[in-house]
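Novice: Predicted model and sequence follow; I will ask about them next.
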Amino acid sequence: MTDPSRTGSNSARPQSSPQARDATPAGGFAVVELFTSQGCNSCPPAEELLTEIEREARQEGQPVYALGFHVDYWDDLGWPDPFADAAYTARQQAYARAFGSGGLYTPQMIVNGTVEFVGSDRRRAATAIAAALTEAATTPIALSVTEAAGGDGQRVVVDYRIERPPGQTVLNVAVVERGLENDVPRGENAGRTLRQDNVVRAFTSAGQAAPSGRVELTVPPNLDPEQASVVGYLQHHANRAIVGATAVEVAPG
């Protein structure tokens, strides 16, 4: 669906055992970003596809990292998406500038920061992911969750290590949650119950990537750590190409 502005649980608990996983397998990786909204009736099929991509990657042990960014420009058309954030709209706008398109639409899927298409297009998604997995990854990344505390100061603290980070790159770190479900009483999806996976619940960019460091993300108090992962990916600032990625579970084991 085109941009409407142009067309008319459980609380997280403390975790103790840090865990890490190196990225950059011999073949490659695929970071799959979906820009979506619960206010758009074209988006549920794309969100179902993102779920399938994430589930298949887990089953087959593939380095495919799915992220659902819920934008906010649908929110005034009947249903405010509970997962929407203006920062995610700004991220999509940055992609539009990089692609030279100048416009926004949902659902939009972007693979490794450089290939974009309608987010419900299974053939394009399969082709783009397969191509990304055959490309040699260039920058290994390791992540470890050192703290996931509950209470009013809800946060996830992540240590990272990057091998030879190239210049003009930023480290993006997201907390994504699986198994989210809610009823939508108004808007284009009125009367539907939507189930979504790998919804971005917190996101930050660490600026010019250093070889190592720590990132702290504020997450919702109802985040379920058993259903949450941290995705880290290194991205060129200018052309948006992603050159390294990995993920780690919030809860150990």
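Specialist: Now that the structure is in, tell me what you want to look at.

Novice: contacts, neighbours, all on C-alpha from now
Specialist: OK.

Novice: In the chain, which residue is most central in space?
Specialist: Central residue of the chain (CA atoms, centre = their mean): Leu67, 2.3 Å from the mean position.

Novice: Surely that residue touches Phe203?
Specialist: No. At 10.4 Å, Leu67 does not count as touching Phe203 under the criterion of CA atoms under 8 Å.

Novice: Need the residues touching each of the two.
Specialist: Listed as contacting both Leu67 and Phe203 by CA atoms under 8 Å, 6 or more residues apart in numbering is no residue at all.

Novice: that's a helix at Pro45, yeah?
Specialist: Yes. Counting by DSSP: H, G, I helix; E, B strand; the rest coil, Pro45 is located in a helix.

Novice: Distance of the residue lying closest to it once chain neighbours are set aside relative to Thr51?
Specialist: Closest residue to Pro45 apart from its sequence neighbours, by CA to CA, 6 or more residues apart in numbering: Ser120 at 5.7 Å. Distance from Ser120 to Thr51, counting by CA to CA, to the nearest Å: 11 Å.

Novice: what sits against the residue nearest to the centre of the chain?
Specialist: Leu67 neighbours (CA under 8 Å, 6+ apart): Val31, Val32, Glu33, Leu34, Val176, Asn198, Val199, Val200.

Novice: now do Val176
Specialist: Leu67, Gly68, Asn198, Val199, Val200, Arg201, Ala202, Ala228, Ser229, Val230, Val231.

Novice: rerun at 6 Å
Specialist: Asn198, Val199, Val200, Arg201, Ala228, Ser229 (CA atoms under 6 Å, 6 or more residues apart in numbering).

Novice: Could you tell me which residues make contact with the fourth one?
Specialist: The reference is to Arg201. By CA under 6 Å, 6+ apart, the neighbours of Arg201 are Val175, Val176.

Novice: in what helix or strand does it lie?
Specialist: Per DSSP states H and E, Arg201 falls inside strand 199-208.

Novice: In the helix or strand just after that strand, which residues are buried?
Specialist: Per DSSP H and E, the first helix or strand lying C-terminal to strand 199-208 is strand 212-218. Using 16 or more other CA atoms under 10 Å as the test for burial, strand 212-218 gives Val215, Glu216, Leu217, Thr218.

Novice: Tell me the one of those residues nearest Asp183?
Specialist: For those, the residue nearest Asp183 by CA to CA is Thr218; the value is 25.2 Å.

Novice: distance of the closest one from Val118?
Specialist: In terms of CA to CA, Thr218 sits 31 Å off from Val118.

Novice: Can you get me a residue count around the closest residue to Ile242 other than its chain neighbours?
Specialist: Of all residues not flanking Ile242 in the chain, Gln235 sits nearest, at 4.2 Å (CA to CA, 6+ apart). Gln235: 24 surrounding residues under other CA atoms under 10 Å.

Novice: next one: Glu60
Specialist: Other residues close to Glu60 by other CA under 10 Å number 8.

Novice: which residues sit in contact with it?
Specialist: By CA under 6 Å, 6+ apart, no residues touch Glu60.

Novice: So Arg195 is in contact with Glu181, correct?
Specialist: Yes. Applying CA atoms under 6 Å, one finds Arg195 in contact with Glu181, separated by 4.2 Å.

Novice: The structure to be compared is supplied as follows:
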Amino acid sequence: MSFLRRLFRRKKPAPLVCSITLDDNGNPVGDDPNHQHTGACFVDFEPLALVELFQSQGCVSCPPAVPSIIKAATERPNRLLLTYNVTLFDHLGWKDTLASNGPGDQRQRAYVKRWGRNTLFTPQVVVNGLADASGAKGAGEVHETVDRARSGIQLPWHVYLDANDTELRIDSDAPGQHSHGHSHSHTTTETESTDGVPTTAAAAAPSTPVYDILVATYRSSDQNIKIGKGPNKGKKLPHHNAVIDITKAGQWQGGDLTVPLPVPKSAMHHGTEAVAFLQEGPGGPIIAAAKI
């Protein structure tokens, strides 16, 4: 991936295999300015899966379940676990210390609304905005949820998201809003399969749907918070990659696009990291993600 990073920092098309030649020093030369992206341009690799964990310090089910969820979500490559604390159980005598000003409540409710449900629960594991589970059954349930999410999205085009210190870059053969030619554009629609998992499928539409370009900042160090009151008094709850904030950096609707980061990576506070991702509206499917 270091070679692809060098290509991006030189603002060359990111991971292309059909239009780049190298000189004796390994530098790209001779790019075709009239090149049109096709499916053959994109390297086939397993993309980063975004695993979102919604938990509460006042939830009696969280202390026993969360450690195994964290282990399962982090023990395999190409996964990133983000933790959101929610206020769902603050009325039981202990206000969650990380939930009051966090984005957890809003994101969890957006998923519930999108999926047509009327209940909230913790712990809840959501993968790529497509598949969810409680995670209480252990590692196998988390792995199975990731697999369902990976197979639940079917796009008629490719998209690749990458970042340097100051910019996010999206490379795609998806037809842009002002695309010309004979390409067929599609949108994604959600249906619920027999096992209750929202599935994204391709359907004919006039243009590529609009995706929000989001940047989530999170604490890179783990926290193990001792709970002082309520049903979990005296217990400790681990927090892995606790999300601090989510910022909308723009919107994408096909084609190639470069947008500035809300905050340059070099200016982020010590102990803070970030990930960018493309999501089809609140509670929608996440089709690409990249650590910054």
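Specialist: Happy to help now that I have it. Worth saying up front: this structure is predicted, and the values here are computed from it rather than measured.

Novice: The residue nearest to Pro45 of structure 1 maps to what in structure 2?
Specialist: Aligned by TM-score structural alignment, Ser120 of structure 1 pairs with Ala136 of structure 2.

Novice: Repeat that for Glu181 of structure 1.
Specialist: Per TM-score structural alignment, Glu181 of structure 1 is aligned with Asn224.

Novice: Over to Leu171 of structure 1?
Specialist: So Leu171 of structure 1 corresponds to Ile213, using TM-score structural alignment.

Novice: and the gap between that match and Glu280 of structure 2?
Specialist: Distance from Ile213 of structure 2 to Glu280 of structure 2, by CA to CA: 9 Å.

Novice: And Asp105 of structure 2, by the same measure?
Specialist: Using CA to CA, Asp105 of structure 2 is found at 19 Å from Glu280 of structure 2.

Novice: for Pro15 of structure 2, same thing?
Specialist: Pro15 of structure 2 is 23 Å from Glu280 of structure 2, by CA to CA.

Novice: Give me the more crowded residue out of Arg195 and Glu181 of structure 1.
Specialist: Just comparing Arg195 of structure 1 and Glu181: by other CA under 10 Å the higher neighbour count belongs to Arg195, 15 against 11.

Novice: corresponding residue for the more buried one in structure 2?
Specialist: If you follow Arg195 of structure 1 across to structure 2 using TM-score structural alignment, you land on Pro238.

Novice: That match and Asn224 touch, don't they?
Specialist: Yes. Counting by CA under 6 Å, Asn224 is a contact partner of Pro238 of structure 2 at 4.3 Å.

Novice: Out of the contacts of Leu67 of structure 1, which is nearest to Arg161 of structure 1?
Specialist: Nearest to Arg161 of structure 1 among the contacts of Leu67 of structure 1 is Val31, at 18.4 Å by CA to CA.

Novice: corresponding residues in structure 2 for the helix or strand harbouring the closest one?
Specialist: According to DSSP H and E, Val31 of structure 1 maps onto strand 30-36. Under TM-score structural alignment, the match for strand 30-36 of structure 1 in structure 2 covers residues 49-55.

Novice: Name the surrounding residues that touch that stretch.
Specialist: Counting by CA under 6 Å, 6+ apart, 79-85, 122-128 sit against stretch 49-55 of structure 2.

Novice: Among those residues, which one sits closest to Pro63 of structure 2?
Specialist: Pro123 (9.4 Å).

Novice: Trace that closest one over to structure 1, please.
Specialist: Here Pro123 of structure 2 is matched to Pro107 in structure 1, going by TM-score structural alignment.

Novice: can you pull the contacts of its match?
Specialist: Residues in contact with Pro107 of structure 1 (CA under 6 Å, 6+ apart) are Phe35, Thr36, Cys43, Val118, Gly119.

Novice: again with Ile225 of structure 2
Specialist: Lys236, Leu237.

Novice: Show me the helices in the stretch 51-200 of structure 2, by range?
Specialist: Secondary structure of the stretch 51-200 of structure 2 (DSSP state H, counting those that start in this stretch): helices at 62-74, 104-114, 139-151.

Novice: residues touching the residue lying closest to Ala30 of structure 1 once chain neighbours are set aside, list them.
Specialist: Counting by CA to CA, 6+ apart, Val64 is the residue found nearest to Ala30 of structure 1 once chain neighbours are left out, at 4.7 Å. If you count contacts by CA under 6 Å, 6+ apart, Val64 of structure 1 has them with Phe29, Ala30, Val31, Ala57.

Novice: Any chance of those in TSV with distance to Leu143 of structure 1 and neighbour count as columns?
Specialist: Converted to TSV, the contacts of Val64 of structure 1 look like this (distance: CA to CA, whole Å; neighbours: other CA atoms under 10 Å):
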residue	distance to Leu143 of structure 1	neighbour count
Phe29	16	29
Ala30	17	28
Val31	16	25
Ala57	19	15
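
Novice: would you turn those residues into JSON lines with distance to Val157 of structure 1?
Specialist: Shown next, in JSON lines, are the contacts of Val64 of structure 1 (distance: CA to CA, whole Å):
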{"residue": "Phe29", "distance to Val157 of structure 1": "24"}
{"residue": "Ala30", "distance to Val157 of structure 1": "24"}
{"residue": "Val31", "distance to Val157 of structure 1": "21"}
{"residue": "Ala57", "distance to Val157 of structure 1": "25"}
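
Novice: From these, pick the one nearest Ala20 of structure 1.
Specialist: For the contacts of Val64 of structure 1, the nearest to Ala20 of structure 1 is Phe29 (16.9 Å; CA to CA).

Novice: Can you give me the distance of the closest one to Glu163 of structure 1?
Specialist: According to CA to CA, Phe29 of structure 1 stands 16 Å off from Glu163 of structure 1.

Novice: before we move on, what about Ile129 of structure 1?
Specialist: Ile129 of structure 1 is 24 Å from Glu163 of structure 1, by CA to CA.

Novice: In terms of neighbours, single out the busier of these two.
Specialist: Each of Ile129 of structure 1 and Glu163 has its neighbours counted (other CA under 10 Å); Ile129 has more, 21 against 14.

Novice: what's the counterpart of that one in structure 2?
Specialist: That one, Ile129 of structure 1, aligns with Val146 by TM-score structural alignment.

Novice: residues in contact with that match?
Specialist: Neighbours of Val146 of structure 2 in contact, by CA under 6 Å, 6+ apart: Val127.

Novice: in the host helix or strand of Leu4 of structure 2, what's buried?
Specialist: Using DSSP H and E, Leu4 of structure 2 sits in helix 2-9. Of the residues in helix 2-9 of structure 2, Arg5, Leu7, Phe8 count as buried by neighbour count, 16+ other CA under 10 Å.
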